[in-house]
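Participant: My questions are about this predicted structure, shown below with the sequence.
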Amino acid sequence: GAHAKDALDAIAAQYPHLQIKYGGHAFAAGVRMPVQSVPEFALVWEEAIGAALAGKPASPLRHDGPLGQPPSREAVQEIQALEPFGKGFPMPVFCDQVEVLRIRPLKAGSQHMSLDVAFPGGVTHRMVWFGCLDADGRAPIQPGFHTLGYELAASTYKRGPGFDLIVRQAIGLEPR
């Protein structure tokens, strides 16, 4: 990984006009700055972390294997019964081969996409993959069969109680 405090040390030295105040260690850091510095800081932070990670192999996705049943509200309730999740006890990530039927951006100009997928047995669901589109709007996968690592999360967004399938990675692809 990248060392968060080292990245902030470098940014503070190279960009003193950002007026950042910070503290932290290798894996976590906090930063304060004038609000007008935020857009430039966001860019230089991305550059600093990108440079720190350049040439390092990506971490493989740790997962819990296949869900073993079609995604459902009942499965969400079983997962919720295991909470709280956190350090040392992460939220489960399942890994299933699905047929991606359709891919589209969540909205124009978004880096997120929506996938219509068919699970084994023909059950279809919508999945969401945050931050996966590149700067030109290209998706990391195309319709077809893929093994996806995903979380099954409770949701009340727009349509009432239900669940979301949130893609974390296409297995066999390097994480972005």
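Facilitator: Perfect, I can see it now.
Participant: use CA for all of it now, contacts and neighbours both
Facilitator: Noted.
Participant: packing partners for the longest helix along the chain?
Facilitator: Assignment by DSSP state H gives helix 38-53 as the longest helix of the chain. For helix 38-53, the packing partners by 3 or more Cα pairs under 8 Å, 6 or more residues apart in numbering; DSSP states H and E come out as helix 4-14.
Participant: The helix or strand just after the helix it packs on packs against which elements?
Facilitator: As assigned by DSSP states H and E, the chain's next helix or strand after helix 4-14 is strand 21-24. In terms of contacts (3+ Cα pairs under 8 Å, 6+ apart), strand 21-24 is packed against helix 4-14, strand 29-32.
Participant: Put this next to the first one:
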Amino acid sequence: CPASGTPYRLVQGLGRVPDAPHAVNVSFVTEGNGVGVSTEPPVSAKSLFIKENSRQAQLDNNRPVEVETRATANLSFTVYLSGQHKVTWETILKNRNLYVEVPNGILPEGSKESLITLLEYAEEKLCCEHVILCFCKSRNDRASLIRTFMFMGFAVACPGDPIVPMVPEVMYMVYRIDPDDLDDD
């Protein structure tokens, strides 16, 4: 560190402008509230597993906790429907289950078609056994979402289902992929 009172100089090669546009890389899985708007933080697929792990640690605080290490991958699916129209789904792949975060607010145009494409990819390329949709139970459009997703073949997950984290404020809908379909490849 230079002595106090010594002015700092710019380092050669470093500019005053960031080298990457930060505002463009907005993620749907960021936590927090909007400025000046009192709303629930969005459901984050990643945070579901963090909450589940911390809750399990609290339940087992008198006993040593067995840590299960399995591969988990964060995947972002962007489906280009036509021209510049695209839909992005944030997901987590864990134990042959694909957890899909339903974005807050009104679903963008083409969401149904892009979700069908995502289901096909999960079955054919990722060899998933289940696709699980995750969204807040407190959403105003929850009943509409449930009807729409049930029409597509999803079912509401039962409480205590081992494939969904135990987070009471989150609704889970499960699409079960027929194991016979996975063996055809």
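Facilitator: Structure's in. What do you need? Just so we're clear, the structure is a prediction, and the values are computed from it rather than from any experiment.
Participant: Post the TM-score for the overlay when you can.
Facilitator: Once the chains are overlaid, their TM-score stands at 0.23 when taken by TM-score structural alignment, normalised by the length of the first structure; 67 aligned residues with a Cα RMSD of 4.9 Å.
Participant: and among the helices and strands packed on strand 21-24 of the first structure, the most buried is which?
Facilitator: helix 4-14 (a mean of 17; mean count of other Cα atoms under 10 Å).
Participant: Now do it and helix 38-53, the angle between them.
Facilitator: 120 degrees (axes from the mean of the first three to the mean of the last three Cα atoms, to 10 degrees).
Participant: how about the longest helix of the first structure: buried residues?
Facilitator: Buried residues in helix 38-53 of the first structure, counted by 16 or more other Cα atoms under 10 Å: 41, 44, 45, 48, 49, 52.
Participant: Does residue 29 of the first structure touch residue 22 like I think?
Facilitator: Yes - at 7.1 Å, residue 29 of the first structure counts as touching residue 22 under the criterion of Cα atoms under 8 Å.
Participant: Go through the buried residues of helix 38-53 of the first structure and name the one nearest residue 150 of the first structure.
Facilitator: Nearest to residue 150 of the first structure out of the buried residues of helix 38-53 of the first structure is residue 49 (Cα to Cα; 24.8 Å).
Participant: and the gap between the closest residue to residue 176 of the second structure other than its chain neighbours and residue 55 of the second structure?
Facilitator: Among residues not flanking residue 176 of the second structure along the chain, residue 130 sits closest, at 4.7 Å (Cα to Cα, 6 or more residues apart in numbering). Here the criterion is Cα to Cα, to the nearest Å. By it, residue 130 of the second structure lies 23 Å from residue 55 of the second structure.
Participant: got it, and residue 78 of the second structure?
Facilitator: For residue 78 of the second structure, the distance to residue 55 of the second structure equals 32 Å [Cα to Cα].
Participant: before we move on, back to that, TSV for the buried residues of helix 38-53 of the first structure, including distance to residue 99 of the first structure?
Facilitator: Below are those laid out as TSV (distance: Cα to Cα, whole Å):
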residue	distance to residue 99 of the first structure
41	40
44	38
45	36
48	37
49	34
52	35
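Participant: which of those lies closest to residue 98 of the first structure?
Facilitator: Out of the buried residues of helix 38-53 of the first structure, the member with the shortest distance to residue 98 of the first structure (by Cα to Cα) is residue 49, at 32.6 Å.
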